[in-house]
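>>> Have a look; sequence and predicted model below, questions after that.
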Amino acid sequence: MPDIRQAHILVLATDGFEQSELLVPVEQLRAKGATVDVVAPEQTQQPGKIVAWNGEASPPNWGEVVKVDKALSAVKAADYDAIVLPGGQINPDKLRGEQQAIALIQDFARNGKVVAAICHAPWLLVEAGLTKGRRMTSFASIQTDVKNGGANWVDQEVVTDKGIVTSRSPKDLDAFVAKIVEEIGEGNHGDRMAA
């Protein structure tokens, strides 16, 4: 069972990620001793950086700029224990059109690594073929998409199904991060790609 202090975690995002859904997991996981890399596609608004969408601001608007640790093209699932997918409407909608991002998420699942998605990020799990027959949650407005992807959608703060962790919104972040830590501690979850 990997200890969180030895864990290497990839957070995949692009411009328009929900600010708290990236910053809080990165901060909490690093505080627990994990090594966390923020990874993004090369094409972003600012080279080597991604810009948040702050949905909690009044009115919602562009938020913090976050430095990217590594480019999407430079990473592989074999080097990590888990992938975390922040939500927001813009971020996962952009990423689900990036074949390299979808292939990376599939590699994490195929290799039994933890896959964690919050808010609108389960759209990426639908695109990656990881929802069929699984128990999952998401932001309420995309529950039909998740159900249409074959998942058993439930309204709970955090849901796990064989190492795939999903949560609904920023208010669930503490439970989301705690479950990521727990699932990493359980070790390899086996191949979770659809047959």
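Happy to help now that I have it. Numbers count the residues shown, from 1 in each chain.
>>> Every contact and neighbour count from this point should use C-alpha atoms.
Will do.
>>> State the helix or strand in which residue 117 lies.
Here residue 117 sits within strand 114-118, counting by DSSP states H and E.
>>> need the next SSE after that strand, C-terminal direction.
Following strand 114-118 toward the C-terminus (DSSP H and E): helix 122-127.
>>> For this structure, which segments count as helices?
Along the chain, the segments classed as helices by DSSP state H run 19-31, 90-95, 99-110, 122-127, 143-148, 173-186.
>>> which residues are in contact with the last one?
For helix 173-186, contacts defined as Cα atoms under 8 Å, 6 or more residues apart in numbering pick out 1-4, 7, 21, 24-25, 28-29, 81-82, 113-114, 116, 118, 157-158, 160, 163, 165-167.
>>> Below is structure B, check it against A:
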Amino acid sequence: MPTPATLTTDQKVAVLIAEGLEEVEALAVVDVLFRAGIRTDLISISDSLTVTSSHKVVLTCEALLGEVNLADYDLVFLPGGIPGTPNLKANATLTAEVTARMRDGRPVAAICAAPSILAELGLLEGCAATSNPNFMEVLAEHGAHTSEAAVVVDGELFTSRGMGTAVELGLEIVRHYLGDDAVAAVKRGIVYQH
């Protein structure tokens, strides 16, 4: 499999990490992007670089939200989980950034419960999107065209259903930036069986 050094790109992705996130949703995407050579930074939205997931797994982030400019990132990714999703939604810097990005047509990805943040901000009206089954109604109530597909790509918007679809979300982000050959290389490297 090509190493990150052979597929290195200029793209970089901010993964926004909140207390109570679903860790596999974040880390599976990070792993897939890393294998494709796409830089990913775990950005803590709290005042600590260490964040505890909903399953009590402790993640160490590269930076605090207050130390970075999210506009410098090509894509911002919102993992799901409870209470991770409400914690993300409560962060005004984050909601302002995703609102600006969606209005400017810049890439945003969200998985599981996190697409509901975008819906409640009024950003999914008329967009094709998916989420965890428990949040599909929220998307529909806010004007999204919902789908039960594992991953839905609508322009620069990437949404996915949950932990079991996180690898597929990562692969679609790789496809967006690097194309089908890079996706095939990552699939071989992770022994993707679908």
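Structure received. Keep in mind the model is a prediction, meaning the values are calculated, not measured.
>>> before we move on, the earlier item: list only those of the contacts of helix 173-186 of the first structure flagged as buried.
For those, a burial check counting by 16 or more other Cα atoms under 10 Å picks out 2, 4, 7, 21, 25, 29, 81-82, 113-114, 116, 118, 157-158, 160, 163, 165-167.
>>> Please say which position in the first structure residue 124 of the second structure maps to.
Matched to the first structure by TM-score structural alignment, residue 124 of the second structure sits across from residue 131.
>>> Look up how far residue 3 of the first structure lies from the corresponding residue of the first structure for residue 145 of the second structure.
Aligned by TM-score structural alignment, residue 145 of the second structure pairs with residue 152 of the first structure. Distance, residue 152 of the first structure to residue 3 of the first structure, by Cα to Cα, to the nearest Å: 30 Å.
>>> same thing with residue 47 of the first structure?
Distance from residue 47 of the first structure to residue 3 of the first structure, by Cα to Cα: 34 Å.
>>> now swap in residue 31 of the first structure and tell me
Distance from residue 31 of the first structure to residue 3 of the first structure, counting by Cα to Cα: 13 Å.
>>> go on, residue 22 of the first structure?
Taking Cα to Cα, one finds residue 22 of the first structure at 22 Å from residue 3 of the first structure.
>>> dump the residue contacts of residue 145 of the second structure.
Shown in contact with residue 145 of the second structure (Cα under 8 Å, 6+ apart): 125-129, 139.
>>> Ranking by neighbours, what's the top pick from those?
Neighbour counts for these (other Cα atoms under 10 Å) peak at residue 129, which has 29 neighbours.
>>> residues in contact with it?
By Cα under 8 Å, 6+ apart, the contact set of residue 129 of the second structure is 115, 139, 144-147, 152-154, 158-160.
>>> one more time with 10 Å
Listed by Cα atoms under 10 Å, 6 or more residues apart in numbering, the contact set of residue 129 of the second structure reads 110, 115-116, 119, 136, 139-140, 144-149, 151-154, 157-161.
>>> Please apply the same query to residue 85 of the first structure.
Shown in contact with residue 85 of the first structure (Cα under 10 Å, 6+ apart): 10-13, 17, 21-22, 25, 91-92, 95, 105, 115-122, 124-125, 166.
>>> Now for residue 27 of the first structure, how many residues are close by?
12.
>>> Residue in the second structure paired with it?
Using TM-score structural alignment as the criterion, residue 27 of the first structure maps onto residue 31 of the second structure.
>>> go on, residue 74 of the first structure?
Here residue 74 of the first structure is matched to residue 67 in the second structure, going by TM-score structural alignment.
>>> Check residue 175 of the first structure too.
By TM-score structural alignment, residue 175 of the first structure lines up with residue 168 in the second structure.
>>> measure that match to residue 183 of the second structure for me?
Distance, residue 168 of the second structure to residue 183 of the second structure, using Cα to Cα: 10 Å.
>>> just to revisit the earlier point, is the match of residue 124 of the second structure in contact with residue 109, as I believe?
No - Residue 131 of the first structure is beyond contact range of residue 109, at 11.2 Å (criterion: Cα atoms under 10 Å).
>>> What count of nearby residues applies to residue 186 of the second structure?
By other Cα under 10 Å, the residues close to residue 186 of the second structure number 25.
>>> again with residue 13 of the second structure
By other Cα under 10 Å, the residues close to residue 13 of the second structure number 24.
>>> Specify the angle between the strand holding residue 117 of the first structure and helix 173-186 in degrees.
Angle between the axes of strand 114-118 of the first structure and helix 173-186 is 170 degrees (criterion: axes from the mean of the first three to the mean of the last three Cα atoms, to 10 degrees).
>>> State the span of the second structure onto which strand 114-118 of the first structure is aligned.
Mapped onto the second structure using TM-score structural alignment, strand 114-118 of the first structure covers residues 107-111.
>>> Now do that stretch: distance to the chain's middle.
In terms of Cα atoms, centre = their mean, to the nearest Å, the centre of stretch 107-111 of the second structure is found 4 Å from the chain centre.
>>> and if you look at stretch 74-93 of the first structure?
With Cα atoms, centre = their mean as the basis, stretch 74-93 of the first structure stands 5 Å off its chain's centre.
>>> Quick one: end-to-end length of it, please.
Using Cα to Cα, the two ends of stretch 74-93 of the first structure sit 22 Å apart.
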